[in-house]
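Q: Make a model of this:
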Amino acid sequence: MKIGFVGLGGMGQGMVGQLLEAGHDVTVWNRSKAPVEKLEAKGAKAAESPRKLAKSSEILITMLPDDSIVHGTLVESGALEALGKQAVHINMATVSVGFARGLAALHKRLGSHYVAAPVLGRPDVAAAGKLNIIAAGESAVVERITPILEAMGQKVWPVGEAPELANVVKIGANFMLASAIESMGEACALNEAHGVGRDTFLDIVTSTLFAAPAYQGYGKMIREASYTPAGMKMAWGLKDVGLAMQASHDSRVPLPFGGIVRDSLLEALARGDGDKDWAALAETPIGRAHLDKR
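A: Presented below is the predicted three-dimensional model:
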């Protein structure tokens, strides 16, 4: 099966690496050439454009940052129109619920298939083939592409026939992560104000009540104040919380904590932390507490 892959950021490179290790025939395209050359050395082929890549692919996988870039790269370029009838587009990016619905409708008109398959995991997890992949689309199509998804992840989680359902799950998961980071920052600020260091506090809670991968991983970064290189940039975190707020507005489901997290992210961006890992969000309430004590 001929696989095309668009989007070779930190996540995409690791995912393509896993596909190549599994013996798949993979052709790639990326705006910058360095990642393409790196993967060519591992056995990937290079495409001249997204349109030409789509035309020659039975499976087109995309891992792009947001709605706008997906639209420009695939729709405006004519790439989706070039996909063959019965070809499958697997969109593994975190996009808005409305945009996912629109892509599904476009594919239906064009005669190709659309599966949303956003992932849980950071670049190191992608490189190790340990992603958790949330998949939604026609059940027969999801079943057909599951071996490809399994080459990139440790588990595939089907959540329904409507592709946007996978994006709802991913947006909800990222909202929970942002909330966890914010709450750790606020709790650290409280403890530091009373003389208990963040290292001691986070060591206790991530070893007991919150001994879970998200808390332990982000807790370690906060303890060490180690936010570069970024696995998930602060600016991307703001985008994802914005997607949660947008989805909540559309479905009239209140997310009271969402406004707090969004404002903390905006404050972090205002202080110049946009390229840091979004774990640095914890520094917002900590820094605010220090200012209040002056």
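
Q: use CA for all of it now, contacts and neighbours both
A: Will do.

Q: Can you give me the buried ones in stretch 191-209?
A: 191, 192, 198, 199, 201, 202, 203, 206 (16 or more other CA atoms under 10 Å).

Q: same question, stretch 91-107
A: 91-100, 103-104, 106-107.

Q: Return the set of buried residues in the lengthiest helix in the chain.
A: Counting residues, the longest helix found in the chain (DSSP state H) is helix 164-193. In terms of neighbour count (16+ other CA under 10 Å), helix 164-193 has its buried residues at 164-172, 174-175, 177-192.

Q: right, and residue 126 touches residue 19 too?
A: No. Between residue 126 and residue 19 there is no contact under CA atoms under 8 Å: 10.9 Å.

Q: can you pull out the strands in the stretch 1-150 of the chain?
A: 2-6, 25-29, 45-46, 59-62, 88-91, 113-116, 119-120, 131-136 (DSSP state E, counting those that start in this stretch).

Q: Let's compare: structure for the following, please.
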Amino acid sequence: MKIGVIGLGSMGYGIAQSLLRSGHQVYGSDINTEAVKRLRAQGGSKADAIAAAHDLNAIVIVVLNAEQTEEVLFGKNDLVSRLTPGTVVVMCVTVAPDFARSAAQRCSALGIHFLDAPISGGSVKAAEGRLSVMASGTQDAFAAARPILDAMAETVFELGDGAGAGSAMKAVNQMLAGIHIAAMAEAISFAVTQGIEPATFLRVIPSCAGTSWMLENRAPHVAEGDYTPRSAIDIWPKDLGIVLDVARKSKFAAPVTAAALQQFIAAAGMGLGREDDAAVAKVYAHNAGIKLPGQTRNMSDSADRETGWRP
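A: Predicted structure coming up:
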């Protein structure tokens, strides 16, 4: 298939790599020209995905949010109007279910299939073609997207015959993921206040009932003092904001989610937005006046240049 991948961040680039490995012709597009050049050097098409839209069989959207998706599909780029009827749009972005349903309806009006297909698994699994996909859409959309799903995913959950169900499930997943990261940060920082080294925390807790996938994945970043962004702090005010918007419309109280969101907002306000989301632990460290690995002074002191801290 000729497949355009719009958005070559850590997840989109991994998906593009998986599609290339499966023998597809992949066209990339991103405002980061270095990512586009890198994809082309690895075998991607020399043509830009948006410029080549008419020739494509499928588009995979892996941009940041609903606003960027709207701009790509229906706004300035107006990509949908340039696609050939029968092409499938696979939207992997975390958005509100209402947006997914609206996008599907507008695509359908032009004869374009639409699969609401948010993803989970992180950048490593994206590059390995081992993502989990929470997908919903018509049977025709699933059929058109099947080769793409086979290349990028280890598990595809088929959640219904209309867009919106996939995004609803992703909201549930992001609720848990955001809470678990904040809980990890709280627990590992609390451990430090009790004289427990992060390395000891990591030796013990993964074998105990209090563990979680997020704890086992993110706590090593704290223990190593390495906040290279695999998934950035800035993602969570957006994603947990979507969760709370959906909850509010459903008149559902989500107090634990709201508390986790406030910690990510605090981290972003401290200038940590582009660091790995495990850096939310620095909020707890600051409040407790403790040092985490890699820090040269207490968080309550002046700016810690080694960690990028801005109190």
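
Q: Residue 257 of the second structure and residue 177 touch, don't they?
A: No. With contact defined as CA under 8 Å, residue 257 of the second structure does not reach residue 177; the gap is 9.9 Å.

Q: quick one on the thing from earlier: between residue 126 and residue 19 of the first structure, which contacts overlap?
A: By CA atoms under 8 Å, 6 or more residues apart in numbering, residue 126 of the first structure and residue 19 have these common neighbours: residue 152.

Q: With neighbour numbers in mind, choose between those two.
A: Using other CA atoms under 10 Å as the criterion, residue 126 of the first structure and residue 19 rank with residue 126 on top: 25 against 20.

Q: Can you tell me the residue that sits opposite that one in the second structure?
A: For residue 126 of the first structure, the aligned position in the second structure is occupied by residue 126, per TM-score structural alignment.

Q: burial count for residue 23 of the second structure?
A: Using other CA under 10 Å, residue 23 of the second structure has 11 other residues around it.

Q: do residue 3 of the second structure as well
A: 27.

Q: For it, give me its contacts.
A: 24, 25, 26, 27, 49, 56, 57, 58, 59, 60.

Q: which of those map to contacts in the first structure?
A: Contacts conserved in the first structure for the contacts of residue 3 of the second structure, counting by both residues aligned by TM-score structural alignment, their matches' CA atoms under 8 Å: 24, 25, 26, 27, 56, 57, 58, 59, 60.

Q: The residue nearest to the fifth one when sequence neighbours are not counted: neighbouring residues, count only.
A: Nearest non-adjacent residue to residue 56 of the second structure, counting by CA to CA, 6 or more residues apart in numbering: residue 2, 5.0 Å away. Each residue near residue 2 of the second structure was counted by other CA under 10 Å, and the total is 18.

Q: contacting residues for residue 2 of the second structure?
A: Residue 2 of the second structure is in contact with 24, 25, 26, 27, 55, 56, 57, 58, counting by CA under 8 Å, 6+ apart.

Q: pretty sure the second one contacts residue 45?
A: Yes. Proximity of residue 25 of the second structure to residue 45 meets the contact threshold set by CA under 8 Å, at 6.7 Å.

Q: returning to that earlier point: what's the nearest residue to the match of residue 126 of the first structure if we skip its chain neighbours?
A: Residue 126 of the second structure's closest residue in space is residue 14 (CA to CA, 6+ apart), at 4.6 Å.

Q: likewise residue 193 of the first structure?
A: residue 289 (7.7 Å).

Q: quick one: what's aligned to residue 176 of the first structure in the second structure?
A: Looks like residue 176 of the first structure aligns to residue 176 there (TM-score structural alignment).

Q: distance of that match from residue 104 of the second structure?
A: 27 Å (CA to CA, to the nearest Å).

Q: Was I right to think residue 59 of the first structure contacts residue 84?
A: No. The criterion here is CA under 8 Å, and residue 59 of the first structure misses it with residue 84 at 9.6 Å.

Q: Of these two, give the one with the bigger neighbour count.
A: residue 59 (23 against 18).

Q: who's in contact with that one?
A: So residue 59 of the first structure contacts 1, 2, 3, 4, 87, 88, 89, 90 (CA under 8 Å, 6+ apart).

Q: Let's see that with 7 Å instead.
A: 2, 3, 4, 87, 88, 89 (CA atoms under 7 Å, 6 or more residues apart in numbering).

Q: Not counting its neighbours along the chain, what's nearest the residue nearest the centre of the first structure?
A: Residue closest to the mean C-alpha point of the first structure, counted by CA atoms, centre = their mean, is residue 94 at 5.1 Å. Distances taken as CA to CA, 6+ apart place residue 118 nearest to residue 94 of the first structure, at 5.9 Å, with adjacent residues excluded.

Q: Now for that neighbour, how many residues are close by?
A: 25.

Q: in terms of contact, does it touch residue 131 like I think?
A: No. Look at residue 118 of the first structure against residue 131 with CA atoms under 7 Å: they stay out of range, at 9.8 Å.

Q: Skipping adjacent residues, who's closest to residue 188 of the second structure in space?
A: Take residue 188 of the second structure and drop its neighbours on the chain: the residue closest to it by CA to CA, 6+ apart is residue 198, 6.4 Å away.

Q: State the distance from the one you found to residue 223 of the second structure.
A: Separation of residue 198 of the second structure from residue 223 of the second structure (CA to CA): 5 Å.

Q: Could you do residue 91 of the second structure as well?
A: Applying CA to CA, the value for residue 91 of the second structure to residue 223 of the second structure is 35 Å.

Q: ditto for residue 23 of the second structure
A: Residue 23 of the second structure is 39 Å from residue 223 of the second structure, by CA to CA.

Q: repeat for residue 129 of the second structure
A: For residue 129 of the second structure relative to residue 223 of the second structure (CA to CA), the value is 28 Å.

Q: and what of residue 63 of the second structure?
A: Taking CA to CA, one finds residue 63 of the second structure at 30 Å from residue 223 of the second structure.

Q: So which of the two has more stuff around it?
A: residue 63 (22 against 18).
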